[in-house]
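Novice: give me the fold of what follows.
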Amino acid sequence: MESFIENLRINLNEELKAIQSNNSSILKVCEQSITGIHAAIKQLRQKVVQSPFPSDAHEIQFFKNIKPHFFALLMYYVDTYHLNASLNAWDVSISMEILQSKIHELNAFRTKNINFYQYITSGLDINDERYFLRRHFNFIDAPDFFSYHCDACFITNMDYYVARLKANDMLLVDINQKFQAYQHDTHASHSSIPSEFCLDWSDSKISLAELIYALHAAGCISHGHVEIKDITRFFEHAFKIDMHDIYNDFKQIKHRNHQTKFLDHLKEAILNRIQVKDS
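Specialist: Predicted coordinates:
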């Protein structure tokens, strides 16, 4: 069993390195890596089914350290795929918000499971039999059981949590690096903009809200596949303005006598400009 696992680990590591070197797209890397890891896990499961563990200690070692290693890799690449696919759809400012949200989510999972996290990282073993022997599996000790693959011969109470925590640690490293890179790019971008191009919004906030809703209603931005809050963030960033509560602004617009006051003002202004140019 030991030699089989070691060879499987070595071969998988070599495959993952080859995938990294042969692809420039992170999404392609993730897709191919997920396929390779899943194939390795299938081999691992088949070996466990065919070769009973010689002792409880061997079974604990497998479900505490070996299986979580492979599943952590799988979770890591699946999460990395979804995260990067999401980032590709947004600009830097929104991407940074997505990364911050993901960091909060990963830290919240650790906090929720902090006792078990400390148990694993401290090298304790007092509860290993209950945690990592298949015969002790039960629904109470595995509250996330239904979100995990049910396989009586290949699951214990806590091996999922070991894998999830390992995957989260890897993700946090990547996310922090990516967030810092975005911060650097944003700083460089801002510092390279000449001061004469830093513009202010000099009309009222409710006028800007009217414009934003009009652009959204007409589908003028991203072919209409964007939300009010995202257009608002763009204008807030462009004009260094805090819209605070644009949804309340829209309520005011709906209930005032002259609902399209700002848009009508714009129409009148452009018509006057046209007349001036034509004269």
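Novice: CA only for contacts and neighbour counts going forward, please
Specialist: Fine.
Novice: for residue 38, which non-adjacent residue is closest in space?
Specialist: Sequence neighbours aside, residue 74 is the residue nearest to residue 38 in space, at 7.1 Å (criterion: CA to CA, 6 or more residues apart in numbering).
Novice: not counting residues beside it along the chain, what's closest to residue 166?
Specialist: Excluding the flanking residues, the one nearest residue 166 by CA to CA, 6+ apart is residue 72, at 5.8 Å.
Novice: list the contacts of that neighbour.
Specialist: Residues near residue 72 by CA atoms under 8 Å, 6 or more residues apart in numbering: 163-167.
Novice: keep only those of those that are in helices.
Specialist: Counting by DSSP state H, the contacts of residue 72 place 163-167 in helices.
Novice: of those, which is the nearest to residue 2?
Specialist: residue 163 (19.8 Å; CA to CA).
Novice: neighbours around that closest one, how many?
Specialist: Neighbourhood size, residue 163 [other CA atoms under 10 Å]: 25.
Novice: how about the one 4 residues further on?
Specialist: With neighbours defined by other CA under 10 Å, the count for residue 167 comes to 23.
Novice: before we move on, the earlier item: how far away is the residue nearest to residue 166 from residue 229?
Specialist: Here residue 72 is placed at a distance of 35 Å from residue 229 (CA to CA, to the nearest Å).
Novice: what of residue 207?
Specialist: Residue 207 is 16 Å from residue 229, by CA to CA.
Novice: got it, and residue 132?
Specialist: In terms of CA to CA, residue 132 sits 47 Å off from residue 229.
Novice: between those two, which has more neighbouring residues?
Specialist: Neighbours were counted for residue 132 and for residue 229 using other CA under 10 Å; residue 132 has more, 24 against 12.
Novice: please give the structure of this sequence too, so both can be compared:
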Amino acid sequence: MIIETLKLLEEMNNKLSALSGLAEDDLFSIQQAILITSESIAQLKSMLTKSDFDSITAEIRFFKKLKPQFDGRLIFYLMQLRMQTKSFSSDRSLSYEKELQHAEVFYQSQYSFWQYYKMGLSDLDEHYFTRKGGEEPLFLDEQQIHYDSKSNTPMSAVVARFHAYELLKDHYSRLTTAPALPTSQTKGKVLTLSWTSSKSELIELIYALHEYRAFNNGQLDIKKVAEYFSTVFNVRFSNIYKTYEDIRLRKKNNTPFLDALKSCLERRIDRDNENAM
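Specialist: Purely as a prediction, here's the structure:
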């Protein structure tokens, strides 16, 4: 049972990693992530009905360490979906801050158990993480994650919420952390440049440079490269993945900006060669 669960967890994470738009809060990617995690949880429940654990230790590991990762991811993506749809009419950062405030309230309400879990204690594990443990909890409020005593234990759902809020904090931290720029102390006076061509042209250039592996030997994620360009050139991108999709689906010419750059440089070289003669 444990081996099958680990394999299913790896498969789920691989599918989620392929959704590059998740880092950008892309709505379609969030919806796909919800489908992927929901399907994985359904498979997990099916496995529980067909087989049992070899030992109490295995059952505790499953409900303490493994299953909360599935449920926690689903809760997190449902949070993202709620915030993404709300942000059409409000500041998305405000939505994240409100969710993090809810997280703080939840941690406070579960403070004793949070300490138990974080400190790696185990003396109450058989009560918390086996299906014969205790009474069903009454504090769940994510209606999409239904408590089922056959596939949950008294505190496995609480650990799932811990996982969800950790994912939320990490994701928000990445969204709000801008890449470091050279300062006057480290690089002398820095010239401020503003991008005055279109955003789609800049994204066309970013994708070309990234595919050419022009930065850090191609090891940087495209989103990180876009964040740096956004900071340097004082331009805000809404969704680079959607813009790239539009570029990719152009019918006549996929790279008009790059073609125009090449033509301009060739004209400059020809003109300078003529002047040098």
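Novice: and stretch 110-119 of structure 2, which residues are buried?
Specialist: Going by neighbour count (16 or more other CA atoms under 10 Å), the buried part of stretch 110-119 of structure 2 is 113-114.
Novice: now it: which residue numbers in structure 1?
Specialist: The alignment of stretch 110-119 of structure 2 onto structure 1 (TM-score structural alignment) spans residues 113-122.
Novice: so how far is the matching stretch off the chain centroid?
Specialist: Mean C-alpha position of stretch 113-122 of structure 1 versus that of the full chain (CA atoms, centre = their mean, to the nearest Å) differs by 24 Å.
Novice: quick one: contacts of that stretch?
Specialist: 110, 125, 162, 165.
Novice: ok, and the closest non-adjacent residue to the third one?
Specialist: Right, residue 162 of structure 1. Excluding the flanking residues, the one nearest residue 162 of structure 1 by CA to CA, 6+ apart is residue 68, at 5.9 Å.
Novice: name the element that neighbour belongs to?
Specialist: helix 67-87 (DSSP states H and E).
Novice: the longest helix seen in structure 2: what's the following helix or strand?
Specialist: Assignment by DSSP H gives helix 27-50 as the longest helix of structure 2. Moving toward the C-terminus from helix 27-50 of structure 2, the next helix or strand (DSSP H and E) is helix 56-61.
Novice: that following helix vs structure 1 - mean distance after superposition?
Specialist: Helix 56-61 of structure 2, aligned to structure 1 and superposed, deviates on average by 0.9 Å (mean CA distance after the TM-score superposition for structure 1).
Novice: mind checking how far that helix is from the chain centre?
Specialist: 29 Å.
Novice: residue in structure 2 matching residue 80 of structure 1?
Specialist: In structure 2, residue 80 of structure 1 lands on residue 80 (TM-score structural alignment).
Novice: that match: neighbour count?
Specialist: Residue 80 of structure 2 - counted by other CA under 10 Å - has 23 other residues nearby.
Novice: residue 145 of structure 2 contacts residue 70, doesn't it?
Specialist: No - contact between residue 145 of structure 2 and residue 70 fails when scored by CA atoms under 8 Å: they sit 10.9 Å apart.
Novice: between the two, which one's more packed in?
Specialist: Per other CA under 10 Å, whichever of residue 145 of structure 2 and residue 70 has more neighbours is residue 70, with 21 against 16.
Novice: dump the residue contacts of that one.
Specialist: Per CA under 8 Å, 6+ apart, neighbours of residue 70 of structure 2: 9, 37, 40-41, 160.
Novice: what do we get in structure 2 for residue 64 of structure 1?
Specialist: So, by TM-score structural alignment, residue 64 of structure 1 is matched to residue 64.
Novice: quick one: its match and residue 210 of structure 2, what's the gap?
Specialist: With CA to CA as the criterion, residue 64 of structure 2 and residue 210 of structure 2 are 40 Å apart.
Novice: likewise for residue 77 of structure 2?
Specialist: The value you get for residue 77 of structure 2 to residue 210 of structure 2, if CA to CA is used, is 28 Å.
Novice: what about those two, which has more around it?
Specialist: residue 77 (24 against 19).
Novice: quick check: the match of residue 80 of structure 1 touching residue 23?
Specialist: No - when contacts are counted by CA under 8 Å, residue 80 of structure 2 is not listed as touching residue 23 (10.9 Å).
Novice: between these two, which contacts overlap?
Specialist: Between them, residue 80 of structure 2 and residue 23 share no contacting residue, judged by CA under 8 Å, 6+ apart.
Novice: and stretch 114-124 of structure 2, how far apart are its ends?
Specialist: Stretch 114-124 of structure 2: ends 13 Å apart by CA to CA.
Novice: in stretch 175-183 of structure 1, what's buried?
Specialist: So, applying 16+ other CA under 10 Å, buried residues of stretch 175-183 of structure 1: 175, 179, 182.
Novice: again, but for stretch 65-85 of structure 1
Specialist: Here stretch 65-85 of structure 1 shows 66-81, 83 as buried, counting by 16+ other CA under 10 Å.
Novice: and stretch 40-55 of structure 2, by the same measure?
Specialist: Neighbour-count burial for stretch 40-55 of structure 2, counted by 16+ other CA under 10 Å, picks out 40-41, 44-45.
Novice: now it, how far from the centre of its chain.
Specialist: Stretch 40-55 of structure 2 sits 27 Å away from the centroid of its parent chain (CA atoms, centre = their mean).
Novice: what does that stretch contact?
Specialist: With CA under 8 Å, 6+ apart, stretch 40-55 of structure 2 has contacts from 1, 5, 8-9, 12, 59, 70-71, 151.
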